[in-house]
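In: The sequence and its predicted three-dimensional model are supplied below.
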Amino acid sequence: MNYGLRGKPEEVLEVMTEMEADGVKPDIITYNFLMSSYCRNGNLEDAKVVYRSLSEKGCSQNTATYRHMLAAMYVNGDFDAGLDIFKESKMKNKIPDFRTMKGFVEGLVKGGRVADAKQIIAYMRKEFSGSPQSGWEKLDKELGLDSDSGDTAHLQDSFAKIDAEAKSVAADAEAFELEGSSSLICSGFVYHYLICC
């Protein structure tokens, strides 16, 4: 976990090799830490390779996988990959949290992908009710996507705010909480604990 959040990918890979040598198979949490390390160290393509190979490794993406990878895609402006990740998260009913999705939509708008942003907001408003829906309605209005005027000049004022929030989400993504990681029951944590203690 320490290497995944603060170290280099090579350090994560080294621990994974040691785990496998001792008969402990890396799980999705372990791979999430590897992808996190790749993204944090600017190796987005390597993170995508790991992401695409998860099923071959006998792992299935969890919500944390989608949250982290989607955040990394929009922070780095890779909207096509981000849209693919979002579509997959929809199919598996593991859509990332509101803050991650909000950042992705804001990034799409800033990147000139207004139609994609509108489609995501329409989907999220339809699928989710209650307070998150009001958040989508608010975002829709903030970005001016609730009108059909096509005028995007008003969006320029929002871009400074979007940049600040993207940096904040990127920092949060670096320290994202992985599902189940707090219990220290996953194989990678137990292995790390046994080695260190």
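Out: Here it is on my side, so go on.

In: going forward, measure contacts and count neighbours with C-alpha atoms only.
Out: OK.

In: so which helix or strand takes in the residue positioned nearest the centre of the chain?
Out: Compute the mean C-alpha point of the chain, and by Cα atoms, centre = their mean the closest residue is His68, 2.3 Å away. Using DSSP states H and E, His68 sits in helix 63-75.

In: What helices and strands are in contact with that helix?
Out: Judged by 3 or more Cα pairs under 8 Å, 6 or more residues apart in numbering; DSSP states H and E, the packing partners of helix 63-75 are helix 28-40, helix 79-91, helix 98-110, helix 156-174.

In: ok, residues contacting the following helix or strand past the longest one?
Out: In the C-terminal direction, the helix or strand that comes right after helix 156-174 (DSSP H and E) is helix 187-196. Outside of helix 187-196, the residues within contact range by Cα atoms under 8 Å, 6 or more residues apart in numbering are Met1, Met19, Val24, Lys25, Pro26, Asp27, Ile29, Thr30, Ser181, Leu184.

In: ok, and here's another one to check against it:
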Amino acid sequence: MLCKGFRPNEHVYNVLIDGYLKKNMFEDGLKLYEEMRDRGISESILSYNSMMVGMCLHGKVDKACSLFIEIRKKGIHPNLVTYNSLIEVFIKVGKTEEDMDMFHELVKSDLQPSTSSYTLLMKALCDGGKVSNAVEL
């Protein structure tokens, strides 16, 4: 892109990063993310969401959690997509404590949990044999 004189903006970078991560090309996505930062393009919740989900899907849950802490230190507020994405990924990788922690953090935030927020957790609880907990939720 750069060799043709095209200067990608944050949106273009995020689309490409997300594409790499969805194609299981984590290292390429990470390089592009670092390039975006090196070029002085500020991260937004969109780019952080992509990176956190990508990290989780590639077994780097601890790094994703560190990134989640970093965004809040920078004053960037997680949105409903952030919470739901992390809850969903934690469920997929079997991190049941983390998915519930993330849900409780969502409830404490100024955001309103969505139907999807509840559905993800209720399904995970039912799949884990905790139907009474799902009903209670």
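Out: All right, it came through fine. The structure displayed is predicted, hence computed values, not measured ones.

In: returning to that earlier point: tabulate the helices and strands packed on helix 63-75 of the first structure (TSV), appending distance to Lys8 of the first structure.
Out: Shown next, in TSV, are these (distance: least, Cα to Cα, whole Å):
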stretch	distance to Lys8 of the first structure
helix 28-40	6
helix 79-91	23
helix 98-110	24
helix 156-174	13
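
In: Burial-wise, tell me which of those helices comes out on top.
Out: Mean neighbour count (mean count of other Cα atoms under 10 Å) peaks for helix 28-40 among those, with a mean of 25.

In: can you tell me what part of the second structure that helix aligns to?
Out: With TM-score structural alignment applied, helix 28-40 of the first structure matches the range 45-57 in the second structure.

In: And the matching stretch against the first structure, how far off on average?
Out: Per the superposition on the first structure, stretch 45-57 of the second structure and its aligned residues are separated by 1.2 Å on average (mean Cα distance after the TM-score superposition for the first structure).

In: Kindly calculate the angle that the helix or strand hosting Tyr13 of the second structure makes with helix 45-57.
Out: Using DSSP H and E, Tyr13 of the second structure maps to helix 10-22. Angle between the axes of helix 10-22 of the second structure and helix 45-57 is 10 degrees (criterion: axes from the mean of the first three to the mean of the last three Cα atoms, to 10 degrees).

In: roughly how far is helix 10-22 of the second structure from the heart of the chain?
Out: Taking the mean of its C-alpha atoms, helix 10-22 of the second structure sits 13 Å from the chain's own mean (Cα atoms, centre = their mean, to the nearest Å).

In: same deal with stretch 67-86 of the first structure?
Out: For stretch 67-86 of the first structure - counting by Cα atoms, centre = their mean - the centre lies 7 Å from the chain centre.

In: For that stretch, measure first residue to last.
Out: Distance between the two ends of stretch 67-86 of the first structure: 9 Å, counting by Cα to Cα, to the nearest Å.

In: Which stretch of the second structure lines up against that stretch?
Out: Against the second structure, stretch 67-86 of the first structure falls on residues 84-103 (TM-score structural alignment).

In: Spell out the secondary structure type for Asp110 of the second structure.
Out: Of the three states, Asp110 of the second structure takes coil under DSSP: H, G, I helix; E, B strand; the rest coil.
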